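>>> coords below, sequence missing:
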């Protein structure tokens, strides 16, 4: 199948199973990145939950592709909240067992890949307050517009812009402090 997900395809195929495949291929990597950046314990499993929740409601989505994108990330946001609440209620702590640790020395390639990993992005975002971290994750990782991020977060577009500006300033200040301390 060579169709691309467009407003016309969305409306013409609202009830066809192929539409789910197009939606999944169009948004899966962005949803996975969003879930990973927000610290979800098992982002792949939660991503599947997101799309399983989206599938039966595809025919009811309004607003074309922009509405669909907002809907998908609203569901993802709700799953993130569920994941964080679940972990707070029943934290899982496993003891480290050195005898079961089969890791070996990492290669230069592995070390380079670790430097650009989603974990690094997660750590960088970790210095931000929750609202600022959420805005940057929705805007930069998920690729949502200001209006879409505002709808997901239940805030105004102006509030999202202000949170994004403050977050970027804070990250810039953090970077300047590190450069000053580490020659």
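Received, thanks. Note that the coordinates shown come from a computational prediction; the quantities given were computed from them, not determined experimentally.

>>> switch to C-alpha atoms for all contacts and neighbour counts from now on
Noted.

>>> any buried residues in stretch 20-32, and which?
20, 22, 23, 24, 27, 28, 30, 31, 32 (16 or more other Cα atoms under 10 Å).

>>> from the residues you listed, which is closest to residue 144?
residue 30 (9.8 Å; Cα to Cα).

>>> this is the other structure I want to compare:
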């Protein structure tokens, strides 16, 4: 199991059929998963429906969880697969992050949010390609490592690093243009 993951016991209890563990897992991660899904789907109602599918998939897959990643990473990977399936079936396009997504003041975002209004950051995020935007969300909002984000996205860790680098460069350029009064 991933080092000291407090949720590992919940997944093990789910694997034994203990429904209280699913309730606890939902209480601990439901809001984070909903924000992630709403950001991917741009439809809160659809995100809520997909969240139910995510929790059902987690329940069904609990016995197969090997503990090689954090439970959070496992849940985000399930959420991504379910959201992609929902988009395929419903033709939903990828859109900007949900306004209710949790904010993390780490790294580059700390400097960016000091220099620009939250609306400017959201607008700049909305101009990023979907793959870069999703990578940023996983790294900064969901606090995943590069390797964990790569696992969720199903790409090599080097791809995550290059997407992150390109996204940061683009955000700096977009926010600088807004700061000096130009349209991005």
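That came through fine. Because the structure is a prediction, the values reported are computed rather than measured.

>>> overlay the chains and give the TM-score.
Once superposed, chain against chain, the TM-score is 0.70 (TM-score structural alignment, normalised by the length of structure 1); 153 aligned residues with a Cα RMSD of 2.8 Å.

>>> re the thing from before, among the buried residues of stretch 20-32 of structure 1, which one sits closest to residue 45 of structure 1?
Nearest member of the buried residues of stretch 20-32 of structure 1 to residue 45 of structure 1, counting by Cα to Cα, is residue 32, at 9.5 Å.

>>> how about that closest one, what's its match in structure 2?
In structure 2, residue 32 of structure 1 lines up with residue 34, judged by TM-score structural alignment.

>>> could you measure from that match over to residue 142 of structure 2?
12 Å (Cα to Cα, to the nearest Å).

>>> same thing with residue 123 of structure 2?
20 Å.

>>> and if you look at residue 56 of structure 2?
Taken as Cα to Cα, the span from residue 56 of structure 2 to residue 142 of structure 2 is 21 Å.

>>> more neighbours, those two?
residue 142 (21 against 13; other Cα atoms under 10 Å).

>>> now residue 76 of structure 1. Nearest residue, chain neighbours left out?
Once flanking residues are discounted, residue 76 of structure 1 sits nearest to residue 50: 5.7 Å by Cα to Cα, 6 or more residues apart in numbering.

>>> what helix or strand is the aligned partner of that neighbour in structure 2 on?
Alignment note (TM-score structural alignment): residue 50 of structure 1 maps to residue 54 of structure 2. Using DSSP states H and E, residue 54 of structure 2 maps to helix 44-61.

>>> element containing the spatially most central residue of structure 1, please.
Nearest to the geometric centre of structure 1 sits residue 34, at 0.7 Å (Cα atoms, centre = their mean). Residue 34 of structure 1 is part of helix 17-37, with elements assigned from DSSP H and E.

>>> also residue 120 of structure 1?
Per DSSP H and E: helix 118-125 holds residue 120 of structure 1.

>>> can you list the buried residues in that helix?
118, 121, 122, 125.

>>> follow-up on the earlier one: from the contact counts, what lies against the helix holding residue 34 of structure 1?
When contacts are defined as 3 or more Cα pairs under 8 Å, 6 or more residues apart in numbering; DSSP states H and E, helix 17-37 of structure 1 packs onto helix 43-54, helix 64-89, helix 118-125.

>>> now do it: distance to the chain's middle.
11 Å (Cα atoms, centre = their mean, to the nearest Å).

>>> that helix vs structure 2, mean deviation?
When structure 2 is overlaid, helix 17-37 of structure 1 sits 1.3 Å from its aligned residues on average, using mean Cα distance after the TM-score superposition for structure 1.

>>> just give me the neighbour total for residue 9 of structure 2.
13.

>>> would you mind measuring from it to residue 75 of structure 2?
15 Å.

>>> try residue 89 of structure 2
Applying Cα to Cα to residue 89 of structure 2 and residue 75 of structure 2 gives a distance of 21 Å.
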